[in-house]
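Trainee: can you look at this prediction? I've put the sequence above it.
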Amino acid sequence: MSLVRIGLLAAIVSAAPVGVAAAYTDEDSYTAVSGTAMSVTGDIQFDDFGITFANGETLKFAELVDDHFSVGGEDVPASVYRVGRPRDPQLENGNRLCGAGPVTFIASWASGESGSVIAVFTGEDAPSSDDEMCASYTYEQ
């Protein structure tokens, strides 16, 4: 092999890891802790762009629509996302994320020191409280 080919091969091999970055980091990994999360979603990957469930199904977010949310009548810092292509994916054990129609919004807020709650919604308008959710799931990071 000529030196030019060896140099070219070395350049390609050394550049490859840069283009193959992981979509998620450890900070985006959440462990299912509630009974509903363990039986429906399993562990998840979650960030500002979407959510990936244990079985590989995903929901991509179109936009962040709010940064506060009412939980049990109390205003909390939260992220409320509009789902890009609403649907109700089949997840663990044949369960559906909502079971009441396509998921249109997902809200997430902190619970305790390292916990997070994710609530799912089917309405046309952005939710303002947990009263409107069709399901919620609790995770630890």
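Mentor: Looks like it arrived, so ask away.

Trainee: for the rest of this, base every contact and every neighbour count on C-alpha atoms.
Mentor: OK.

Trainee: from Y81, how far out is G94?
Mentor: 25 Å (C-alpha to C-alpha, to the nearest Å).

Trainee: wait, A126 touches A107, no?
Mentor: No. Contact criterion C-alpha atoms under 8 Å: A126 and A107 do not qualify, at 9.6 Å.

Trainee: which one's more surrounded, the two?
Mentor: A107 (27 against 18; other C-alpha atoms under 10 Å).

Trainee: the more buried one touches S116, doesn't it?
Mentor: No. Counting by C-alpha under 8 Å, A107 stays clear of S116, with 10.2 Å between them.

Trainee: neighbour count for G94 and Y81, which is higher?
Mentor: Y81 (25 against 10).

Trainee: sec struct for that one, please.
Mentor: Assigned by DSSP: H, G, I helix; E, B strand; the rest coil, the conformation of Y81 is strand.

Trainee: check it against this one:
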Amino acid sequence: MTSSAIAATALCVVLASPAFAETYAAVSNTAVSITGDIELDETGITFENGEQLTFEEQVADRFTVDGQSVEAHVFSLAEARDPVLLNGNTLCGAPVTYVASWETSDGSGTVLAVFSTPQPPASDADMCASYTYE
């Protein structure tokens, strides 16, 4: 097998491999009643009822939470939307444009915040809702 054939085979394997999604269990009251458990990866979020949000790109890797800068993932959405989730609830009450996630201050869970802002959020001050998972 030539080196170009080996490279092409390796590329096909990489492209055929699905993105690894992590499952998060809802723990906050809002997460339990609105989103349920979620699957989250670098391409988007799948909610317990099967609804999905698809990310366009990561726009930041730091974020301000309660006045402190933390490591985070801030993503723009491919399409602004506010899907209907559990019990007829929606994420934000307005089309979601950005999603941020970061580890809780005690390291026991992950916070997911949603935004309906036209510009990328720099802090939790502009979020329309947050949800906590472990």
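Mentor: Okay, I see it. Since the structure is predicted, the reported quantities are computational estimates derived from the model, not experimental observations.

Trainee: contacts only, for T30 of the second structure.
Mentor: Counting by C-alpha atoms under 8 Å, 6 or more residues apart in numbering, T30 of the second structure makes contact with 130-132.

Trainee: one step back: so what sits against both of A126 and A107 of the first structure?
Mentor: With C-alpha under 8 Å, 6+ apart, A126 of the first structure and A107 have common neighbours V80.

Trainee: relative to A129 of the second structure, how far out is the alignment partner in the second structure of T122 of the first structure?
Mentor: Here T122 of the first structure is matched to S116 in the second structure, going by TM-score structural alignment. S116 of the second structure sits at a distance of 10 Å from A129 of the second structure (criterion: C-alpha to C-alpha).

Trainee: more neighbours: which of these two?
Mentor: Higher neighbour count among S116 of the second structure and A129: S116, with 22 against 16, using other C-alpha under 10 Å.

Trainee: got the contact list for that one?
Mentor: S116 of the second structure neighbours (C-alpha under 8 Å, 6+ apart): 92, 94-98, 127-128.

Trainee: identify those among those residues that sit within strands.
Mentor: 96-98 (DSSP state E).

Trainee: how about those in TSV, adding neighbour count and distance to V70 of the second structure?
Mentor: Output for those, formatted as TSV (neighbours: other C-alpha atoms under 10 Å; distance: C-alpha to C-alpha, whole Å):
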residue	neighbour count	distance to V70 of the second structure
V96	24	22
T97	22	21
Y98	27	17
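
Trainee: so which of those comes closest to R62 of the second structure?
Mentor: Y98 (14.0 Å; C-alpha to C-alpha).

Trainee: and the closest one, what pairs with it in the first structure?
Mentor: Under the alignment (TM-score structural alignment), Y98 of the second structure maps onto F105.
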